[in-house]
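Chemist: Model the structure of this input:
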Amino acid sequence: MARSSFFQASTLLSSFLALANAQSSYPSATPTTSAQPVFTIPASADEGADVLPNILDPQAVNAQDVCPGYKASQFKEDERGVTAILSLAGAPCNVYGNDIESLNLKVEYQSKDRLAVNIRPTYLDASNSSHWIVPEHLIPRPQQEDSNEDLDLQFTWGNEPSFWFTVTRKSSGDVIFTTKGTHLVYEDQFVEFVNSLPEDYNLYGLGERIHGLKLNNNFTATIYAADVGDPIDRNIYGSHPFYLETRYFEAGSGKYKKPLKESDLNQRNFNFGSKRSGKGSPYESASHGVYYRNTHGMDVKLSPTNLTWRTLGGEIDLFFFDGPTQHEVTKQYQKSAVGLPAMQSYWTLGFHQCRWGYRSWAETKEIVETMRAFDIPMETIWLDIDYMDKYRDFTLDPVHFSPSDAVDFFKWLHGNNQHFVPIVDAAIYIPNPQNPSDAYAPYTRGNESGVFMTNPDGSQYIGAVWPGYTVFPDWMSTNGVSWWVKEMVEWFKEVPYSGFWVDMTEVSSFCVGSCGTGNVTLNPAHPPFQLPGEVGNIIYDYPEAFNVTNATEAASASAAASSQNAAKSTATSSSTSTVYLRTTPTPGVRNVNHPPYVIDHVQGDLAVHAVSPNATHANGMQEYEVHNIWGHQIINATYQGLLSIFPGKRPFIIGRSTFAGSGKWAGHWGGDNASKWYYMYFSIPQALSFSLFGIPMFGVDTCGFNGNTDAELCSRWMQLSAFFPFYRNHNVLSAIPQEPFRWASVAEASRTATHIRYSLLPYMYTLFHQAHTTGSTVMRALAWEFPNDPQLAAVDTQFLLGPNILVTPVLEPLVDTVKGVFPGIIDGETWFDWYTGERVNAEAGVNTTISAPLGHIPVYIRGGAVLPLQEPGYTTTESRRNPWGLVVALSREGEASGELYVDDGESLEPGEVLDVSFKACDGVLKVDVKGEYKDTNALGNVTVHGVYGGVGDVRLNGKEVGKEKVVYEQAKGVLRISGLNGLTEGGAWKEGWSLSWT
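Modeler: I've put the predicted structure just below:
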């Protein structure tokens, strides 16, 4: 969590304090008792210069108007690509930096589905190469492949009015990227190029931010890692300069001449039948992807007909992925460019419980026991910074989380087949040199090894985070990674964790610059703001409908808010016009702290709440060049640490700041959201975006992190998150506890949803294996799975888990119905209700009203699917010992298919596996088994949806199954076959078999 978001949260008003004191089931909101610092860092330490984003600055110069662009010469082309020299086409403009007069252009036909365009300065030496070139050992660059297949993407160029280039699909003539009619601007602190797009384009990605799935066409997507509590539409933790674009065309028109505009469609209620003759959608689509391999801060300005790319430096290193479907684009991007997602251990797919506010091993154990008492499955308990000694990494609070008590706690927890994950922050405490008792071994060992970032003058860069003044690991130093690994290994001897949760990794600092220089004798210091739970800093906010659903508490909240607002109204304020800092280029000098071009960064000044851009790495690079990958690098270091602790097993990491490729090591959570209905909604497009980015292990703080949830919101959210890959409940110290057992209705809703989730774990695990081996997605947007329906282009209130589970959650309060579309019906798809097995009666392209009383989340199975299930246990370990089951959902043609992947659930490179395939046709289900992994669990039951017109004898491998084991609900078309355990002794997948019901 970015606990720094309490700057915002602490201003919210209500009566929580009185409420918490009145309810003994809520622990009191008090900070960790071991943290009682004397000196508080002044708030002014985190105040930067007043800067105005270029896109909002009325004085800003449009580089396209004043810069001359470049002319290409010395053009050479062969079967592997193109090279040329680009020379400045006129007088330098030096608008936001110093113009580079000569550039190298290199175009590579890298593979059958990937084209690369690279532009960098002609002259590079050791003194300036790091300004431009991203080292390949940090962010691997896709390489040219030997391929006999022709690339469908074609590169063309021209010199009028200045150099431009176009990328076109040869097969269709569709121009997917062109800079024609614009100027290339290439300066030492500013690079700009513009590519045209069709009207009403469908663009996804360019994260991380809280935004709808489809990006607006009048919007600036800023990419700069920021420690900030989930503002809407602004840059937050991750940096993913990748987008997917989808274009829709009239079906059967041959080459793609003109993509459809939004005005061509009657959104939501378009009658497909009116524009088609015969069966099927009247439209088809084509998708492609673009990856900009650049680690600098950037603005991507989305205008109605183009994108303007503006970075604070670096080379232009573009990669185009041909697609032409979303599935193929994502696979091409992950497999060849950034790496395939990590395979998750089976246990990580269970439910995780966390809270900032568990105050001891005893209380933590009580939470685990209470979850079991309420029969709410829980796999993993997490701890926030409460467990630390004065908020220092790799320590335990000696009073409340003593090492001696830890021994008994972990023996008990692991004995129940449950897991533990602690939070670990990015910054390392620097001890007070005048206080021998303040010694801190991780710092001492790191300092002796030279692993911390420095100031430009070589002195140690000292910022401030939770424990006070801190230093920051330099992952480019010789010993940085090995030091971190050793600290993890040593701490594991005391705290036998199962995975790592790395936080504050943007990298965050609570002051501008090296504020700790000369101040270390003040350590331990208090952060420059109140911590949650301290006097006067309680979280007071409640969900939007709280006053209706929780009238008593709401009345108390209103009274408290009124009294505090009255007190605030007596204060006076004055306003003055802001004088903004604007800098101009200086020849031979880069102003890295305040570059002339100001990106639309959520914090304004780049050094606010972050390590400053001039912080220096061992190889001479500055944070200015690589700020966006600090979080990516600590994830890599943590991955190496977990491999050392668990040799041969899959590391489990949840990280906050990510970059392109972080998914090959870790998952991600959505950061510091709030207990608001709109944050529950935004969790869906955020998760879908991370599917594109190659980080499928994604979830959010269920029920909300900041503010107080209530029973209705938490009930709906617990059920929604049960269908996310990463499923965790977590909230802030000073809000009311929100474990699902706190309300009877939430407990029941959680049990129902978790039962479904745990039943589906074999299906989810198979999806993860497919993602890990092919780059496919786990959570999917409807538009990606049904690419011929333009009405689905912006749908992000529903989603698919894999190809076959459709989830339509309630995302607003005080309702008992929800509207949802059933995709693909125009093309003959059919859907079945998860709970009843009945076929859904819905029209193509029409929102259907679905009953959804509190406690019920609508879930549907796609016709044509065979779903492998397993009887759920309390933990994933228990679940894996239970009988198997199958749900066969027949298509309208009476067919279905599916897959199951089974291994030991934890090995990095499993020696033995099972690949099971299912095929149903003509009333017979056939199962084919390949592999040597031994699974001895029997098959318990098979349920078949879509069986109409009666059934005959049910036979397994030709042997009749007793009639007492068969129930046929003809009106619903559901055939249920149970009690198969005795017929499949030795294991359901011991060998292939067939089941017939005709």
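Chemist: all contacts plus neighbour counts: C-alpha atoms, from now on.
Modeler: Will do.
Chemist: Gln719 looks like it's in a helix, true?
Modeler: Yes: the assignment for Gln719 (DSSP: H, G, I helix; E, B strand; the rest coil) places it in a helix.
Chemist: which ones are touching it?
Modeler: 749-750, 752-754, 855-857 (Cα atoms under 8 Å, 6 or more residues apart in numbering).
Chemist: Could you measure from it over to Gly415?
Modeler: 28 Å (Cα to Cα, to the nearest Å).
Chemist: And Leu720, by the same measure?
Modeler: Taken as Cα to Cα, the span from Leu720 to Gly415 is 30 Å.
Chemist: got the contacts of Gln719 as TSV, with neighbour count and secondary structure columns?
Modeler: Shown next, in TSV, are these (neighbours: other Cα atoms under 10 Å; DSSP: H, G, I helix; E, B strand; the rest coil):
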residue	neighbour count	secondary structure
Ala749	24	helix
Ser750	27	helix
Thr752	18	helix
Ala753	23	helix
Thr754	25	helix
Gly855	20	coil
His856	20	coil
Ile857	23	coil
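Chemist: One more, please, to line up against the first structure:
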Amino acid sequence: MRQPLLLVLFTVLAHQCAVEASVDQSPRQRPAPGGQANAGGRGGSTNTDAGSAAPAKPSAPAAEQQWRTYLHTREGLAKEGLIDGSSSPSGATVSRLRLSKNVLPEYGASFERLTVEATPETPTRLHIKVFPTDSKRWEVPESIVPRPQPQPGLLSSSLTYDFSTQHEQHDGRGADAFAIKVSRRSNGAPLFDTTGSRFVFKDQYIELTTKLPKTADVMGLGQMILPGTSVILPRDGTPITLWNRDLPGALAEPYANLYGSHPFYLQANRDGFSHGVLFLSSNGMDVLLNETSLTYKVIGGLVDLYIFTGPSPEEVIAQYQQVIGTPGMPPFWALGNHQARWGYSNVNVVEQVVKNFSRAGVPLEAVWLDIDHMSNRFQTLTLDSHRFPLPKMRALVDKMNAAGQQWVPIHDAGISKMPGYKAYDEGNAAGIWIRDYKGQPYVGQVWPGEVVWPDYVGNANTSAWLTEQVANFYKQAPFGGLWMDMSEPINFCTGISCQADPTNKQAMFWLTADTPKDFNVTSFIRPRTTCQLKCEQAAATNKLANPPYAIHNYDMSTKTRQLRLEQELVSVTARHSDGTLRYNAHNLHGAAMAQQHYRAFVAATGKRPFNVVRSTFPGSGRWAGHWTGDNRASWRSLAESVAQTLTPSMWGISMVGPDICGFVDTALATAETQGFKGSFSTKTKADAVLDDKGYEQLCNRWTSAGAFYPFSRNHYTFFARPHEPYRWPAVAAAARKAYGLRYQLLSYLYSSLYLAHSRGGTLARPLMFLDPSDMAARSADSQWVLGEALMISPVLHPDATTVKKHFPKGNWYSAWDYIKTEVPKAKARKLDIPLGDVAVHYRGGAIIPTQRYANITRDVRYSPVTLIVTLPLEVSAPAKDNKTLQGVAPYANEEACAAVHAANAGRLVSCGLLYADSDTVEVNNNNTVQVWYTAITSPDRKQGGLSGATKANAGEAARKLRIEAVHILGVPAAAKTPGGAAAAAPGTAKAPAKHAAAAPAPAAPVKAAPAGRAAPAKEAPAKAAPAARAVTAKAASSKGRPAAAKAARAAARKEAAAAAAAPVAATASVNGQAVAAAYDGKTGVLRITGLKDVIVGAPFALRWKI
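Modeler: Next comes the predicted model:
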């Protein structure tokens, strides 16, 4: 009888001297060794150990021994003599090992006893924890990242990994080493291997190194300014620092740490196998990657590792999200087009913006308002009585809501410390503020002047307070979500304790000045970014503000990486209500804020919100989307936007996107004038200041690309040239075209979001996710895929119209005119993409729901559906071979699709999901519509069937959707060539792939709005059409007869075109009833129309034949 795996515990003894200070404590933490840290520059001190026990005395050195791998069974440990006769309550084995050396004494003393827990939790997930045996340590609270439980009854035979621990003593030649090794069971490849490297565990310094293959590609760690445009991280040994900062990307240098901290990486090996590793820690850290290793240097907490075996990249991400939480489901309207500006100065300006979008025929789903709308001294969740008077604002909101539009207010992290401000007074009464080392509310400075910060991590009263504030503001002018800014949280001052100085008249003027009715940004905003408070600084001996190991924190002013840990942040010596130090919890602030605001919105309104947050941490995507921060109106920022979108998608944040056309404009003002400390980079041509013509071209290209970001929003600052798309006729035309297609694909995008939400995964993903063995796809940094089947290929460089784009293996169909590009082997192809256009392709093997265009998502949501069936390049393989690392067919990992593939080896299989709901807060099978559509086509592509398997059909969305048409792409002509082979339809393998100016509608192409229509984009002509190539291969290869070969190819092309143009009989039926079917031999498209009363979710069986 097989037994479930036991949790294995290993205890490691290490030499330790007395610890001077401990930073890791709190009621939820593992107690750290005792000690004190000087908290003030004037001799003040604060106890940081929360009464934990003193360190144990050092142990005697262990006996010398060679490398040894310990078997993970009680019998194996007993044989090695390592069992001490005890076991944990769960029945796990305990062993004790000894290490004798103390390394890096400059970083403090090492712990004496370490416990290692290795827990197989699922067949593809291993959890490893290392912590001091006799001390409590800070770890990420489960209230922020709930930990999943091990799979019940897990058997050793089901694991996809093997793991072991090793203990080495260097016989006086260096530090003793304790190592962990995890390998892939199928091929023995290492997944996490610390052998041969030092392992250090101190109070404020943990070092752990794993080996990396030289040829592997690593991605995911961040958030930082990438040194290039690829999601693949460089391996040059430069530290990647995880410490959340408000750092405008427009001013930062490569590797500068930004708003979020994500200690997760995905490793893609050359053999196509991928795996992932999460080091779950909220403490500051550096991560160093070089050609052979990855090293963590962490300044607190414990080692909390999760290893995910994949083996495909998408599976790694899904497994990762089973730990941190899958992406939240946004409301349907979140997929529309959004507009924002810091500088919409009053309600009349906002109303005019809405009108201008309508007049230009450009979709507008929501207007996002920055701090302009706030009342005196920028009191969050309020309306200014002069600039945004409630009656006018409410009238505008009601009008927008009636039209199906929303507004979203910004909500800053700091709360104005102004007596009489309701939110402040009620928060004071509830005692919800973060507190300084003296136990008083920690005071800082942001836009309002003096501010305090709610405790979102450790105060139970914060939730009720926040719900009340959201509810009160919602009643005034209902909004669709919250825009959480400054959430690192940024502080314009630095100090362990700050307060206003009444003797400093100039400072008091700026701290107490009322906001002018029509304030000038330069004269009013700029002085408020300079600290006006009197702040007590931390002493040099303060180990919280100045830890022994200094992570490489980026300094925007000097462009160096030596900034103090608490510079312009809430002090690391401050505490939460449960005793948690900000030193430990700083990186959690944005995630905790997002969680609390989601719950507050739901509690206050009963609706599902669309919130976004700037500062993120693993799990943030459950509660909010993310915009990537203060980018720049430059070609470099546009090129960087692809990786900036795809990397957060790997972190579990589906709704992500950069500011379209750039937040900061370098032409009108210097960085200093705009309120930034630092200067704009001008190192490259891509950073150059653009003239008005260049600015328009940039915005044109960015609009075409940005229409296919998951979160698509145009946003800019006071000091930027206006760049709403309606400002230029050509840009408006580009917007109408790109968003015209996006809005027809809303249900496809929404269905893809549901898959990521329900089982984990990505909406936006790199091309290499489609085929991990495609090495060229890994460097395709100007393209991305949405869901399983939509490839986006924009132009990201100035004055370019012909560009090379990578096509993974398979059939690819232009979304604009259905022309097929057949790619037997992955390769780059030249595409002609005129200004105002973007290349979009459907992937073969998918079923994609499209709907009639409307300029509001509400009017698209339940409109009639056309199912686009894209025939794949190859037939399905036998079940055992169908899922490989050389490319997985669309949806082949989904149960419904996998079953159809398995049962139809030798046939062409296409799959897709149509999901619908009514924006209920929770989604389940009792309030959603979920139908899996599968198409099975004969190998000759001349006949097939399409059916739906209904998984759920309930709630308000049930029976609202109907299918009006089916388009089958990739059907060949029935005529024969002179050589007897079937004539390929024009546009098949290696023929031009065109991208016409209008997306196809359910029954016929929809014309784009007439103003400024862009010319079609098309693939640059290939050397020869495929039909001719097939017929005249011998002639073409014959020496001495090039003219004859050329003539033969031309004749074959002409004959094939004529045959394809000839009428071809086509028949189709739905549920046994004949329906109209028309075959277009020029495009290889079969259009089946006239479907009546075919309700989505009802029985559906289509048969067709040509």
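Chemist: Show me what the helix or strand hosting Gln564 of the first structure is packed against.
Modeler: Assessed by DSSP states H and E, Gln564 of the first structure sits inside helix 551-569. With contacts defined as 3 or more Cα pairs under 8 Å, 6 or more residues apart in numbering; DSSP states H and E, the packing partners of helix 551-569 of the first structure are helix 546-549.
Chemist: and for the helix it packs on, what span of the second structure is it aligned with?
Modeler: Aligned using TM-score structural alignment, helix 546-549 of the first structure spans no residues in the second structure.
Chemist: what sits against the residue nearest in space to the middle of the first structure?
Modeler: Closest residue to the average C-alpha location of the first structure: Phe690 at 4.1 Å, with Cα atoms, centre = their mean. With contact set as Cα under 8 Å, 6+ apart, Phe690 of the first structure has these partners: 696, 698.
Chemist: which one in the second structure is aligned with it?
Modeler: In the second structure, Phe690 of the first structure lands on Pro648 (TM-score structural alignment).
Chemist: which SSE is its match in?
Modeler: helix 635-650.
Chemist: Show me what the helix or strand following that helix is packed against.
Modeler: Counting by DSSP H and E, the next helix or strand C-terminal to helix 635-650 of the second structure is strand 656-657. If you count contacts as 3+ Cα pairs under 8 Å, 6+ apart, strand 656-657 of the second structure packs onto strand 626-627, helix 635-650.
Chemist: run the last query once more with 7 Å
Modeler: strand 626-627 (3 or more Cα pairs under 7 Å, 6 or more residues apart in numbering; DSSP states H and E).
Chemist: now the strand it packs on: which residue numbers in the first structure?
Modeler: Mapped onto the first structure using TM-score structural alignment, strand 626-627 of the second structure spans residues 668-669.
Chemist: OK, contacts around the aligned residue in the second structure for Ala889 of the first structure?
Modeler: Counting by TM-score structural alignment, Ala889 of the first structure lines up with Thr870 in the second structure. For Thr870 of the second structure, the contact set (Cα atoms under 7 Å, 6 or more residues apart in numbering) comprises 843-847, 910, 968-970.
Chemist: Mind checking which of those are in strands?
Modeler: 843, 847, 910, 968-969 (DSSP state E).
Chemist: As a check, name the ranges of all strands in the stretch 301-450 of the first structure.
Modeler: 306-311, 316-321, 351-353, 380-383, 419-425, 428-429 (DSSP state E, counting those that start in this stretch).
Chemist: Output those in CSV; the columns should cover distance to Lys934 of the first structure and mean neighbour count.
Modeler: Output for the strands of the stretch 301-450 of the first structure, formatted as CSV (distance: least, Cα to Cα, whole Å; neighbours: other Cα atoms under 10 Å):
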stretch, distance to Lys934 of the first structure, mean neighbour count
strand 306-311, 53, 21
strand 316-321, 40, 22
strand 351-353, 26, 23
strand 380-383, 27, 23
strand 419-425, 25, 22
strand 428-429, 46, 28
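Chemist: Save those as a markdown table, and put in distance to Thr586 of the first structure too.
Modeler: Listed next are the strands of the stretch 301-450 of the first structure as a markdown table, based on distance: least, Cα to Cα, whole Å:
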| stretch | distance to Thr586 of the first structure |
| --- | --- |
| strand 306-311 | 18 |
| strand 316-321 | 23 |
| strand 351-353 | 53 |
| strand 380-383 | 49 |
| strand 419-425 | 38 |
| strand 428-429 | 36 |
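Chemist: who wins for proximity to Arg976 of the first structure among those strands?
Modeler: strand 351-353 (29.0 Å; Cα to Cα).
Chemist: Please state the offset of the closest one from the chain centre?
Modeler: Distance of strand 351-353 of the first structure from the chain centroid (Cα atoms, centre = their mean, to the nearest Å) equals 17 Å.
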